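1. Just need the structure, nothing else, for what follows:
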Amino acid sequence: MFRLSRIVTLTALLSSAAMFSNALLASTPALEQAVNSPHRTAEFTKRDQYRNPAATLHFFEVTPQSTVVEVSPGAGWYTEILAPLLADQGKYYAAHFPANASGYGQRSRAAFLEKLAADPRYAKVQVTEFAPTPGVTIAPAGSADVVLTFRNLHNWYIAGGEDAMLTAFTHFYTALKPGGVLGVVEHRLPEAQSNTEWTRSGYMPQSLAVSLAEKAGFVLDSTSEINANPKDTADHPSGVWTLPPSLRLGDVDREKYLAIGESDRMTLKFRKPLN
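-> Model prediction:
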């Protein structure tokens, strides 16, 4: 019985993988079209060379039919790609700062809502709430095919350490369907530097990100070097914000940091187990 159960499960997984592979191949032109849309903000498109959106979303198994939750979408960089891509056959949840946020969070959410209201292409975006604390709902439980978060782990770590990150991962796990994908992109700290004072640098050890995701119940499916930058040493006077686009040091060594480009980033694909 045990062997038969395993065979049935394996057969189901292989069948599911084959169907997904076909759907993903079919989605590639749609992804390219969304990324190359003339409606995207010009300043945003300049960062494509560092963020590699088409390849990244392809790796995270996003198709036009997906239900996707983007956590902490900020000013809407990925929203400009995901909302049109998912408008007809999929669903896009933007889990922004809570409605009762104050200060920066309040201003950021308000600007995001204003952006959505100004363009009918965003009419189907469903804005929810996220904070790395208990009691928020980023999407209905078990509804999402993919949950995405881009360069946010360090913020949660700075705010509340490992507990905040684990709470965040738990929210993602709850929102995903069994077999669903969690896609994480984050500024990567070399493991050799994990014994330094890195906690406010904006970088994160990949081993820590993986261990906390696994503690929340995820399985690491695969990793990619799509967003790697070997020029980045992750050791800068003002942390990751020394590099573009922030260039926090202003004109000090500006050309040096422009030559490095944006940060070296881990790209991790986790999966919620089927049972």
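2. From here on, just use CA atoms for contacts and neighbour counts.
-> Fine.
3. Now do the helices in the stretch 101-250 of the chain.
-> Here the stretch 101-250 of the chain has its helices, by DSSP state H, counting those that start in this stretch, at 103-117, 153-175, 206-215.
4. tell me the angle the longest one makes with helix 206-215.
-> In other words, helix 153-175. Orientation note: helix 153-175 sits at an angle of 20 degrees relative to helix 206-215 (axes from the mean of the first three to the mean of the last three Cα atoms, to 10 degrees).
5. For the comparison step, fold the sequence that follows:
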Amino acid sequence: MRVHIFAAAFFASTALAACSGANEAPAESEYNARKYMQAINDIARLDDQEADEARQPGELLAFAQIDRGDVVGDFVMGGGYVTRLLATAVGADGKVYAFQPEEFIAFSPDYAGLQDAAVAPYANDEGEPVHVYPLRAPLAQPGWPEPLDTIITVMNFHDLYLTDFSEGTAQQTIAMLYDALKPGGSLVVVDHYAVEGAGAEAANTLHRMDTDLALQDLTTAGFVLEEESAIYSRPSDPRTANVFDDAIRGQTDQFAWRLRKPG
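-> Got it, this is the predicted structure:
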């Protein structure tokens, strides 16, 4: 009798375990916002934190799959928001190349000061860059000193299509980004959605990006779209207003892509 009771108990517990396993939530990804809390809370980012609710820094780093020791580029760094995030996320063994195009500095000299301020906290006592390095050069020729694991460009990809630049600038710059990455490296692009079929005109009039145009040029260069994220999805944006209009500024619908260089 005890044998039958034991057998019944064994099969019951086995079935229960199987059932329990079937209902378990999937394991959390290695890349999640909590992984980057040290970078988010870095004292050098105190002035950035008021923008964090909209800019989702932890989710951005997780989507970009940033690891300690990575060599990364912040392409068109602007005010340095992403540079400061990356500086701590890659750790002391990593490197960040913070690129500010000469064309942007010529348009507004403030961009030079913003770059200087962004890299200053990561310099040694002599003021020399330690693991965050400023780069200034023409838009399509940053002069990356070494192959990169990841390049991130946030809300500036559409600028490649401005008529202020010579014809072919977008395609030349995308080819440069591709060549700058290690085999298997990734490019993360975040930008404002334009309406479908808007073309390059949307970049010039609204500072928005036609995703069909962007993806065509990126894949032509060799990139493979690996994942698209909805972290900046705001469906209420009609995608027809200039992104600097007060009515929509800071609330635009944005796409986030992670593209891979095959390797």
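6. circling back: quick one: closest of the helices of the stretch 101-250 of the first structure to residue 62 of the first structure.
-> Residue 62 of the first structure lies closest to helix 153-175 among these, at 15.8 Å (Cα to Cα).
7. now for the closest one, which elements pack on it?
-> Packing partners of helix 153-175 of the first structure (3 or more Cα pairs under 8 Å, 6 or more residues apart in numbering; DSSP states H and E): strand 144-150, strand 176-189, helix 206-215.
8. Next, format the ones you listed as a markdown table and append distance to residue 48 of the first structure and mean neighbour count.
-> Below are these laid out as a markdown table (distance: least, Cα to Cα, whole Å; neighbours: other Cα atoms under 10 Å):
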| stretch | distance to residue 48 of the first structure | mean neighbour count |
| --- | --- | --- |
| strand 144-150 | 14 | 23 |
| strand 176-189 | 14 | 23 |
| helix 206-215 | 23 | 17 |
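9. Comparing the helices of the stretch 101-250 of the first structure, which stretch has the densest surroundings?
-> Of all those, helix 153-175 carries the top mean neighbour count, a mean of 20, counting by mean count of other Cα atoms under 10 Å.
10. Show me the contact partners of it.
-> For helix 153-175 of the first structure, the surrounding residues in contact (Cα atoms under 8 Å, 6 or more residues apart in numbering) are 131-134, 136-144, 147, 182, 186-187, 199-200, 202-204, 209, 212-213, 215-218, 272.
11. how does it look with 6 Å?
-> Applying Cα atoms under 6 Å, 6 or more residues apart in numbering, the external contacts of helix 153-175 of the first structure come out as 132, 139, 140, 141, 142, 143, 144, 202, 212, 213, 216.
12. Could you identify the buried members of the residues you listed?
-> For those, a neighbour count by 16 or more other Cα atoms under 10 Å gives the buried set as 132, 139, 143, 144, 202, 212, 213, 216.
13. For those, work out which two are farthest apart.
-> 143 and 202 (31.0 Å).
14. picking up where we left off before, using JSON lines, please lay out the helices and strands packed on helix 153-175 of the first structure together with distance to residue 86 of the first structure.
-> Output for these, formatted as JSON lines (distance: least, Cα to Cα, whole Å):
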{"stretch": "strand 144-150", "distance to residue 86 of the first structure": "12"}
{"stretch": "strand 176-189", "distance to residue 86 of the first structure": "16"}
{"stretch": "helix 206-215", "distance to residue 86 of the first structure": "26"}
